[in-house]
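> A predicted structure for the sequence below; I have some questions about it.
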Amino acid sequence: MARVTVWNEYRHERESEVVADIYPDGIHAVVADALREGGHEVRTATLDEGPEHGLTENVLDETDVLVWWGHAAHDEVRDAVVDRVHERVLDGMGLIVLHSAHYSKLFKRLMGTSCSLKWREAAERERLWTIEPGHPIADGIGEAIELEEAEMYGERFDVPAPDTLVFTSWFEGGETFRSGCCYRRGSGKVFYFRPGHETYPIYHDEDVRRVLRNAVEWAEPGDGPTPEFGNAEPREDIDTDDDRTVH
């Protein structure tokens, strides 16, 4: 099973009674419990956990998949930590980006776009349609996930076209949204999953929890060869004398 770190700002839960009632120990605690139910080894880290936000080199070296939830304090994440996490993703660490973390420094860097979208808070119904039922992230999920109350995210979602789109959402107000997007960046796998606004009990939903477990298993690094880069010795016997090089 994967070694997982669940990262969360952990600000709303300490500042809002509404959020604290739903997530008394933090969103990260509920997400971590969902992943432990799948047998994964899970630790948590938060924004105010020291100058490195709990994401030290040692923590990341012991992380196969990082789960990231952020909303109100994207700008407070130190660039040096973003650099470190970004490099680990390119080296093969999996990354699950949740809800409003679409606007995190890390996700925007990986996508190379603004990652902007439409939004509305009206406690409206959301239906996430499973459009790739054969994908591992959709394992055990029915034709659709029904969420009675959700924050609306609407198109256009300014991200690159996903390698695979697993879920797409419809909202009661009429908008649609690409809600389950798979990417590869370097040797790492990235999954963006839309549901998760802090004032609704999204991460208590059993289908959402199953998707999170499936996503971790999908994003976990495999056992393939480690890529090698740079100047390479020939595998066959060739003449390597060439005075024209400028390197």
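Looks like it arrived, so ask away.

> can we go C-alpha only for contacts and neighbour counts from here?
Noted.

> For whichever helix or strand Val19 is part of, name the packing helices and strands.
Val19 is part of helix 17-22, with elements assigned from DSSP states H and E. On a contact count with 3 or more Cα pairs under 8 Å, 6 or more residues apart in numbering; DSSP states H and E, helix 17-22 meets helix 12-15.

> so how far is the helix it packs on from its chain's centroid?
Centre-to-centre, helix 12-15 and its host chain are 22 Å apart (Cα atoms, centre = their mean, to the nearest Å).

> contacts for the helix holding Val19?
With contacts defined as Cα atoms under 8 Å, 6 or more residues apart in numbering, helix 17-22 is touched by His12, Glu13, Arg14, Gly26, Glu198, Thr199, Tyr200, Pro201.

> Buried ones among these?
In the contacts of helix 17-22, burial by neighbour count holds for His12, Glu13, Gly26, Glu198, Thr199, Tyr200, Pro201, counting by 16 or more other Cα atoms under 10 Å.

> Which one of the residues you listed is nearest to Gly222?
Gly26 (30.6 Å; Cα to Cα).

> Kindly reformat the buried ones among the contacts of helix 17-22 as a markdown table and extend each row with distance to Arg209 and secondary structure.
A markdown table is the format used below for those (distance: Cα to Cα, whole Å; DSSP: H, G, I helix; E, B strand; the rest coil):
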| residue | distance to Arg209 | secondary structure |
| --- | --- | --- |
| His12 | 21 | helix |
| Glu13 | 20 | helix |
| Gly26 | 16 | coil |
| Glu198 | 15 | coil |
| Thr199 | 17 | coil |
| Tyr200 | 14 | coil |
| Pro201 | 11 | coil |
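
> Next up, a structure to set beside the first:
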Amino acid sequence: MDPIRVTVWGENRHEQTEEHVAGLYPEGMHETIAAGIREHLGDAAVVRTATLDEPGHGLSEPVLAATDVLTWWGHAAHGEVADEVVDRVHRHVLSGMGLVVLHSGHWSKIFTRLMGTTCTLRWRNEHDRELIWTVDPTHPIAQGVPHPIVVAEDEMYGEHFDVPPPDELVFISSFSGGEVFRSGCTWRRGHGRIFYFKPGDQDYPVYHHRDIRRVIANGVRWARSDRPERVLPELLRYDTGEFFTGRSYQGPTA
């Protein structure tokens, strides 16, 4: 099988404006995330990065066409992501491109559009210990990780998490304040597979954590489509008495 073509997208703003974050991620969180994927997938993946301030946010049509799985981290500049880029990413996900959404990417335009909800949640940024419990130990994304994964410090996310019920719940996190959160969830939209994974606030070195890096790499492997080509799902209209031959369906009167 050909290597998985991965594009790691990062907002890359905190690293440019906050000394503390730059110290944790001197090359940007996107490069640290990319390094973790390379570390765990090796020759099974070809990984590139893209950032918000590149032309077209680094997500041109040729780039997306050559991407099997896109990872997404954003936080401070969700509103700066151009709607035309969101439209392009959305079309590719429905056509079969995998999407791995990380941490505060839950409020990104692309994730809220795919979910159809606010994707809001409870949060607190006070150096909480996070325990990531495996709910489904048979799931490919959970392979090779301890139960629980211990993250010494991270931002707390808590329920209620306003997303549609996940197709699969892989992880639940608990925090030192007693809160819990559905921290590893999957959905399918069209032909595309989506994995949301919570850990990774910019104020903490979470993306250097060996087990977090493994989960992200596992998520990339899982999100890759096994379809032979990328194409939007086709909805056909079948008139009364027709069972095998449909025609293009644009709406109730088309």
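Cool, the structure landed. Since we're looking at a predicted model, the values are computed, not measured.

> mean deviation of the helix holding Val19 of structure 1 from structure 2?
Mean deviation of helix 17-22 of structure 1 from its aligned counterpart in structure 2 after superposition (mean Cα distance after the TM-score superposition for structure 1): 0.5 Å.

> Map Ala34 of structure 1 across to structure 2 for me.
Ala34 of structure 1 maps onto Gly36 in structure 2 when the alignment is built from TM-score structural alignment.

> same deal with Asp83 of structure 1?
By TM-score structural alignment, Asp83 of structure 1 lines up with Asp87.

> And for Thr63 of structure 1?
In structure 2, the residue matched to Thr63 of structure 1 (TM-score structural alignment) is Thr67.

> Could you find the closest non-adjacent residue to that match?
Of all residues not flanking Thr67 of structure 2 in the chain, Arg5 sits nearest, at 5.1 Å (Cα to Cα, 6 or more residues apart in numbering).

> And for Arg125 of structure 1?
Spatial nearest neighbour of Arg125 of structure 1, excluding adjacent residues (Cα to Cα, 6+ apart): Glu148 at 4.5 Å.

> what's whichever helix or strand the one you found is part of packed up against?
Element membership of Glu148 of structure 1, judged by DSSP H and E, is strand 144-154. On a contact count with 3+ Cα pairs under 8 Å, 6+ apart, strand 144-154 of structure 1 meets strand 118-130, strand 176-185.

> In structure 2, what range does the first one match?
Translated: strand 118-130 of structure 1. Using TM-score structural alignment, the residues of structure 2 aligned to strand 118-130 of structure 1 are 122-134.

> same deal with stretch 166-185 of structure 1?
Counting by TM-score structural alignment, stretch 166-185 of structure 1 falls onto residues 170-189 of structure 2.

> Can you measure across that stretch, start residue to end residue?
Stretch 170-189 of structure 2 has its terminal residues 18 Å apart, counting by Cα to Cα, to the nearest Å.

> now the helices: where do they sit in structure 1?
For structure 1, applying DSSP state H gives helices covering 12-15, 17-22, 27-36, 57-61, 79-91, 105-111, 206-219.

> ok, Gly177 of structure 2 - contacts?
Residues near Gly177 of structure 2 by Cα under 8 Å, 6+ apart: Asp128.

> Surely His106 of structure 2 touches Leu114?
No: judged on Cα atoms under 8 Å, His106 of structure 2 makes no contact with Leu114 at a distance of 10.6 Å.

> Neighbour count: the two, which is higher?
Shown here are His106 of structure 2 and Leu114; by other Cα atoms under 10 Å, His106 has more neighbours (26 against 17).

> Structure 1: which residue goes with the more buried one?
Counting by TM-score structural alignment, His106 of structure 2 lines up with His102 in structure 1.

> Run through the residues that contact its match.
So His102 of structure 1 contacts Lys108, Cys115, Ser116, Tyr192 (Cα under 8 Å, 6+ apart).

> Thank you, goodbye.
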